[in-house]
Every structure is written in C-alpha cells, then in structure tokens.
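Peer 1: this is the structure alone, sequence omitted:
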C-alpha cells in the first residue's frame, strides 16, 4: 500500500501528519510525503513551529495513479495554502477521477471543496468548515470519523486531533481494500 500525504511547505498540523503516517507504516504501507516544493516542510503544533520533514515527491511530478490512496492532513494554514496551488488541487481531484480512496482531517476538507468533489457526499471536518461543505453540495455531520462510499471511491473524514485513532483505523480499513 503506497499512500500519498499532501502537505504545504509550511502549516501542516504535525500530529495530523505523523499519526496517520505512522499508522500506514505500521500496517506495512509506504507513506510518501508530497508537497508543492522540494526540500523540507515545516510542521506546526497549532501556531508554534514544530519539526520539519523531508519531501519525497513534488506535486507537479507526482501522479495519483502511482498511489493506493491520499491522506490530507489538516492544520488551518496547510489546506488554505494548498488550495491556492492549481497543481495540488488537480492532484486531489485526480484521486477521485481514478476512484482511489482519500482521507482528510480537520481543515483538510477545504481541499475537497476546492477540488469540487464534495457534492453528494457526507463528511465531517473541523466545525468551522460546515458551511463551506454545505455550500459545495455536501452534507456535514458532527462525527468522530465518517466513511462515505460514493461511486467508485471512498472518502474518510475526521474532525480533529482527538479523533486520530479512529481516523487512522478507518483510513487503513478503506485503503487496504484498494491495495488488495
């Protein structure tokens, strides 16, 4: 199972990157950190700088078909920066076009809104995104984790760092179906 983790050069919430990354690794998968620039990304603990992580692939060179799934970690600044990058938005949309599973936590569903893949789906997020999700044609629910099987691919969403255990378990369940 080869899984892309999409993060901006600065602003990803560290625990929302590291915990799902660890879950994929411990399940025998290969996590691949994809960003809009080469080098390292700067993670954050809320508003404070945390660790940096090496970028494995640049979004302009990466293709969705080379992966079994996509994880979109949150943090307020991460999806806000990514949704301004056409290559990143296209990369996310490609996973849906190919029927590959996607998992997004916290503020990351902003990328789903920007990629225009929310319509007709049921998902959760950080509560402040509920109006954006509804305006994009989705149904927002306040649940720890939500799996929405819609057509060919599944979408796993979660609200916040406190939901990471359930988020990790759900994304592994869904992604493992893809890589079989």
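Peer 2: It's in. Please read these numbers as outputs of a predicted model, since none were measured by experiment.
Peer 1: hey, let's count contacts and neighbours off CA atoms from now on
Peer 2: Fine.
Peer 1: just give me how far whichever helix in the chain runs longest sits from the chain centre.
Peer 2: Using DSSP state H, we find that the single longest helix of the chain is helix 164-178. Relative to the chain's own centre, helix 164-178 is displaced by 12 Å; criterion: Cα atoms, centre = their mean, to the nearest Å.
Peer 1: which other helices and strands contact it?
Peer 2: On a contact count with 3 or more Cα pairs under 8 Å, 6 or more residues apart in numbering; DSSP states H and E, helix 164-178 meets helix 14-26, strand 145-150, strand 153-158.
Peer 1: putting a second one here so we can go through both:
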C-alpha cells in the first residue's frame, strides 16, 4: 500500500545518500514523497560531512506541509543538518504532532539527535551514528549497534539506522512501516 512520506531536511549539511537514496527508492516503491526544508530552498548536500556535493530540490516549506498527515516522516543525517534541525522549533513541532498521532518517524545517522530536542527520545530503543550514542542514552533512550532498529514504545513507531551503509535495511523498514 502506498504511503504519504515526508522527508525533512535543513538547507545545508545533509549527507547526500541519506537524503537521495530514501527519496528515490521510496518513490520507486510507489510511495508519495515530499521533501521539505524550513525555507523551501534546496538542500546543499555533503559527502562524509566534509565535501560539498550537489544541491537537491525541496518541494515545500515545513510550515506548508505541517498540517498534513504523513504515514512516515524521514530525517536524513549529516552532522550540520542534524545539529540545525534539532533546534528548529517547526521541525520539533511537526515531529511531536507525528508521534502524538501514532504515526512513524524514521531517522538515520546523526538525525536521531533531533529526537532529543523534540523530547521524543525517552524510552525509545534506537540506533544512530556512534558519536551521538551517549547523548541519546542521557536523554533516556536505549541504544543498540545494529543496522536498523524499529521501536513501537510510546504508541508510535520509530525507525533508526546508523549510517549510509545501512540504507538498504533503513528503506525496507520505512516501506514496511
């Protein structure tokens, strides 16, 4: 069954494959995918957090799509992207509404950082890039070093992965959500 999926990114510092692979693969699987940024401007992607890559288009602003009900919200990683996203109140609000509605959130690499500031990490079983493990544990999450972790605690589904090497399993878990 086709899902309505929202991918949220900031405009800079998003790890290229963590944005492009889920968008492309989920569309290939027949899902409706919308990419939103805070301003609606495109995303400057990076490789390995250090090298600028290409610019990926956005479809809308977060505020324009905020009222819609999405089956899944996907948060790509990239250290700078995740660090900017975690303090964005619009992103926090849409994630809180998604969880309150019992709908799924998927986050890869550094993106689970955003769950801390949105107060959605406590009592969740998850994975992430290893450098934010202690941050997530200090926020009340249980961390595991596995390619993908699906957690249904708290009446909403959380799907997490560690890095671009886990994208195949990550996309499959989103597809099955």
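Peer 2: Great, that's in hand. What you see is a predicted model, and the numbers here were worked out from it, not measured in a lab.
Peer 1: okay, stretch 93-101 of the first structure sits on what stretch of the second structure?
Peer 2: Mapped onto the second structure using TM-score structural alignment, stretch 93-101 of the first structure spans residues 96-104.
Peer 1: again with stretch 8-20 of the first structure
Peer 2: So stretch 8-20 of the first structure sits over residues 10-22 in the second structure, by TM-score structural alignment.
Peer 1: next: stretch 134-148 of the first structure.
Peer 2: Here stretch 134-148 of the first structure aligns to the second structure at residues 137-151, judged by TM-score structural alignment.
Peer 1: contacts for the matching stretch?
Peer 2: The contact list for stretch 137-151 of the second structure (Cα atoms under 8 Å, 6 or more residues apart in numbering) reads 116, 121-128, 130, 133, 136, 157-162, 166, 169-170, 173.
Peer 1: how close does the residue most central in space within the first structure sit to residue 66 of the first structure?
Peer 2: In the first structure, the residue lying closest to the centroid (Cα atoms, centre = their mean) is residue 72, at 1.3 Å. Here residue 72 of the first structure is placed at a distance of 16 Å from residue 66 of the first structure (Cα to Cα, to the nearest Å).
Peer 1: cool, residue 2 of the first structure as well?
Peer 2: From residue 2 of the first structure to residue 66 of the first structure the distance is 8 Å (Cα to Cα).
Peer 1: the two: who's more crowded?
Peer 2: Set residue 2 of the first structure next to residue 66 and count neighbours by other Cα atoms under 10 Å: residue 2 wins out with 17 against 10.
Peer 1: what residues are up against the nearest residue to the more buried one once chain neighbours are set aside?
Peer 2: Nearest residue to residue 2 of the first structure in three dimensions, chain neighbours excluded: residue 30, at 4.7 Å (Cα to Cα, 6 or more residues apart in numbering). By Cα under 8 Å, 6+ apart, the contact list for residue 30 of the first structure reads 1-3, 24.
Peer 1: residue 121 of the first structure now?
Peer 2: Per Cα under 8 Å, 6+ apart, neighbours of residue 121 of the first structure: 137-139, 148, 150.
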